[in-house]
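# structure of the sequence below:
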Amino acid sequence: MSDTPLMPKATAVWLIDNTSLSFDQIAAFCGLHPLEVKGIADGDVAGGVRGIDPVTANQLTREEIQKGEADTTYRLRLSRPKTLVPNKGKKAPRYTPVSKRQNRPDAIAWMVRNHPEVSDAQIGKLLGTTKATIQSVRDRSHWNSANLTPQDPVGLGLCSQIDLDMVVKKAASKKARMDEANGIQPDGDTLKPADETVQYEPEEDRREKRIDATQVFANFTGSSSDDDEDDDN
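Next up, the predicted model:
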């Protein structure tokens, strides 16, 4: 196990804003250089990074923070993870690395084109984006709309194949239930029986439309009984 917390810069931001620990203590705990911590405090480093509470993340205890605040020479100890119990509550928003965030509009375009049954809320949760961004891709008002190339979010590393399959399956089941409630038949059952689409003519009408071969041949050659009489004359 690493001796530094996950997302050390975000942890350092929180410790700077919420504790009286020294830069050296925060640097030692987060695995950063003291000058880097000072830069974070001055706003020159990690601009826009949201702080993460290491206490809530079970990486640091309140007692450790209090010991460090009371003694500037004290070095904080990273908490060892306990047995995790699956959390059935509301999941936190999906975190997308900064390097891959620029690919999200391409992934949104792929979802919109290939899975129209998936709602904006489901796409947002799957890709870690907002409804406003999804809508801008849908109506092509996105600032980079002309350069968007639909790409599979799994290939872009924005989600796993299992997560994508689960979202698509859930959306398809919901759509099927709504269609059934509204009396809409599935696409595979929309063909009408043959006796409803094929028109049969009565035998009498078909006999009347039979072609007289002799008359057709006479019309084609231009010969008739009147022509024969003219020839005799």
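# every contact and neighbour count from this point should use C-alpha atoms.
Will do.
# in the lengthiest helix in the chain, what counts as buried?
Counting by DSSP state H, the longest helix found in the chain is helix 161-181. Within helix 161-181, the residues scored as buried using 16 or more other Cα atoms under 10 Å are 164, 167-168, 171-172, 176.
# next helix or strand past that helix?
Counting by DSSP states H and E, the next helix or strand C-terminal to helix 161-181 is helix 194-197.
# circling back to that earlier point, which other helices and strands does the longest helix of the chain contact?
Helix 161-181 sits against helix 120-127, with contacts defined as 3 or more Cα pairs under 8 Å, 6 or more residues apart in numbering; DSSP states H and E.
# list the buried residues of the helix it packs on.
120, 122-127.
# export those as JSON lines, with columns for distance to Ile108.
Putting these into JSON lines (distance: Cα to Cα, whole Å) gives the following:
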{"residue": "Asp120", "distance to Ile108": "9"}
{"residue": "Gln122", "distance to Ile108": "11"}
{"residue": "Ile123", "distance to Ile108": "7"}
{"residue": "Gly124", "distance to Ile108": "9"}
{"residue": "Lys125", "distance to Ile108": "12"}
{"residue": "Leu126", "distance to Ile108": "10"}
{"residue": "Leu127", "distance to Ile108": "8"}
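# one more to put side by side:
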Amino acid sequence: MYTVDLHAHTRFFHGRRSLGDRFDPLGARLLTAMADRRGLAGVATTNHDYYTPLEPSGDVVALPGIEITTDRGHVLVVGPDPPAATKPGALSPAETVALAHDRNCAAIVAHPFRNSTVRELADVPFDAIEVNGKHPRSRPLVEQLADARDLPLVGGSDAHYPFEVGRAYTVVDADRLTPTAVVDAIRDGRVSARVSRSGFDRLLRRGYRAIHRRKQVIDALEEPTPGVGQPPGER
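Got it, this is the predicted structure:
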């Protein structure tokens, strides 16, 4: 048995690709160092729409992956040969799954109830559905979705900062921790999702909920009042 975080990012910013490429090796080392402190055996580097092979030091296995932005939401592609890059929004979920399977990778529905309608596509042959560490309270809905599709659950932290690694993770029943073995375990249903209940993680979730509530209030206050400050034709 191995514990693996199947959804993590090596950088805490998006855009500025050239700057990010220089940061990624450091980000990978920070991810694996935190995963080691958490007692995890592996972590997948699933950056948005690109994959860069990395060789971080330490005992934690860095699994290849990419988080692809489809035209309906995000899909995690994890395995031995993820695509090097994809154009955000260019692929449908079905095309993404076909691409993943052609490259011997698993295709996982990421955070199915956040900024996504991928979950509505019953005919797309996904391999698993994610319990996301940012939204563990949605787990009952995710479990219902997985039961309806007869798909296994996996866990991923969706870490954009190293200290977030391991707040959700996957238990993988395999003899070895290799990209191919993880894909096989996912497809065979030899995986299960876990959410960390440590005091630190509970505090972190409360903090994020407070930040999100504050942001919602600010966004509501900044919305223009209908008819105010608009040209006459738009009132």
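# overlay them and tell me the TM-score.
Once superposed, the chains reach a TM-score of 0.24 (TM-score structural alignment, normalised by the length of structure 1), with 87 aligned residues with a Cα RMSD of 5.2 Å.
# and of the buried residues of helix 120-127 of structure 1, the nearest to Arg206 of structure 1?
Distance ranking of the buried residues of helix 120-127 of structure 1 against Arg206 of structure 1, using Cα to Cα, places Asp120 first at 57.7 Å.
# residues contacting the nearest residue to the closest one once chain neighbours are set aside?
Once flanking residues are discounted, Asp120 of structure 1 sits nearest to Lys131: 6.0 Å by Cα to Cα, 6 or more residues apart in numbering. By Cα atoms under 8 Å, 6 or more residues apart in numbering, the residues touching Lys131 of structure 1 are 120-121, 124.
# which of the residues you listed sits closest to Gln215 of structure 1?
Nearest member of the contacts of Lys131 of structure 1 to Gln215 of structure 1, counting by Cα to Cα, is Asp120, at 70.0 Å.
# can you map out the helices along structure 2?
17-37, 93-102, 139-149, 179-188, 199-222.
# redo the ones you listed as JSON lines? Include mean neighbour count.
Listed next are these as JSON lines, based on neighbours: other Cα atoms under 10 Å:
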{"stretch": "helix 17-37", "mean neighbour count": "18"}
{"stretch": "helix 93-102", "mean neighbour count": "19"}
{"stretch": "helix 139-149", "mean neighbour count": "15"}
{"stretch": "helix 179-188", "mean neighbour count": "20"}
{"stretch": "helix 199-222", "mean neighbour count": "12"}
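# quick one: closest of the ones you listed to Ala168 of structure 2.
helix 199-222 (9.6 Å).
# just to revisit the earlier point, distance of the residue nearest to Asp120 of structure 1 from Trp14 of structure 1?
28 Å (Cα to Cα, to the nearest Å).
# which strands and helices sit next to the longest strand along structure 2?
When structure 2 is parsed with DSSP state E, its longest strand is strand 61-69. In terms of contacts (3+ Cα pairs under 8 Å, 6+ apart), strand 61-69 of structure 2 is packed against helix 17-37, strand 42-48, strand 74-78.
# so which of those comes closest to Ile66 of structure 2?
strand 42-48 (4.0 Å).
# run through the neighbouring helices and strands of that closest one.
strand 2-8, helix 17-37, strand 61-69, strand 74-78.
# mind putting the helices and strands packed on strand 61-69 of structure 2 into TSV with distance to Asn132 of structure 2?
Output for those, formatted as TSV (distance: least, Cα to Cα, whole Å):
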stretch	distance to Asn132 of structure 2
helix 17-37	16
strand 42-48	13
strand 74-78	12
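# quick one, which of those is nearest to Ala62 of structure 2?
strand 42-48 (5.2 Å).
# ok and that closest one relative to strand 2-8, angle-wise?
10 degrees (axes from the mean of the first three to the mean of the last three Cα atoms, to 10 degrees).
# now strand 42-48 of structure 2 against helix 17-37, angle please.
160 degrees.
# strand 42-48 of structure 2 to helix 179-188, inter-axis angle?
90 degrees.
# buried set for strand 42-48 of structure 2?
Going by 16+ other Cα under 10 Å, strand 42-48 of structure 2 has these buried residues: 42-48.
# closest to Ala94 of structure 2 out of these?
His48 (18.1 Å).
# leaving out sequence neighbours, find the closest residue to the closest one.
Glu67 is the one closest to His48 of structure 2 (Cα to Cα, 6+ apart), at 4.9 Å.
# isn't the one you found right up against Ala8?
No: here Glu67 of structure 2 does not reach Ala8: they are 9.3 Å apart, not a contact under Cα atoms under 8 Å.
# ok, back up a step: quick one: closest of the helices of structure 2 to Tyr2 of structure 2.
Nearest to Tyr2 of structure 2, of those and by Cα to Cα, is helix 179-188 at 9.6 Å.
# can you tell me which helices and strands that closest one packs against?
Against helix 179-188 of structure 2 (3+ Cα pairs under 8 Å, 6+ apart) you get strand 106-109, strand 168-172.
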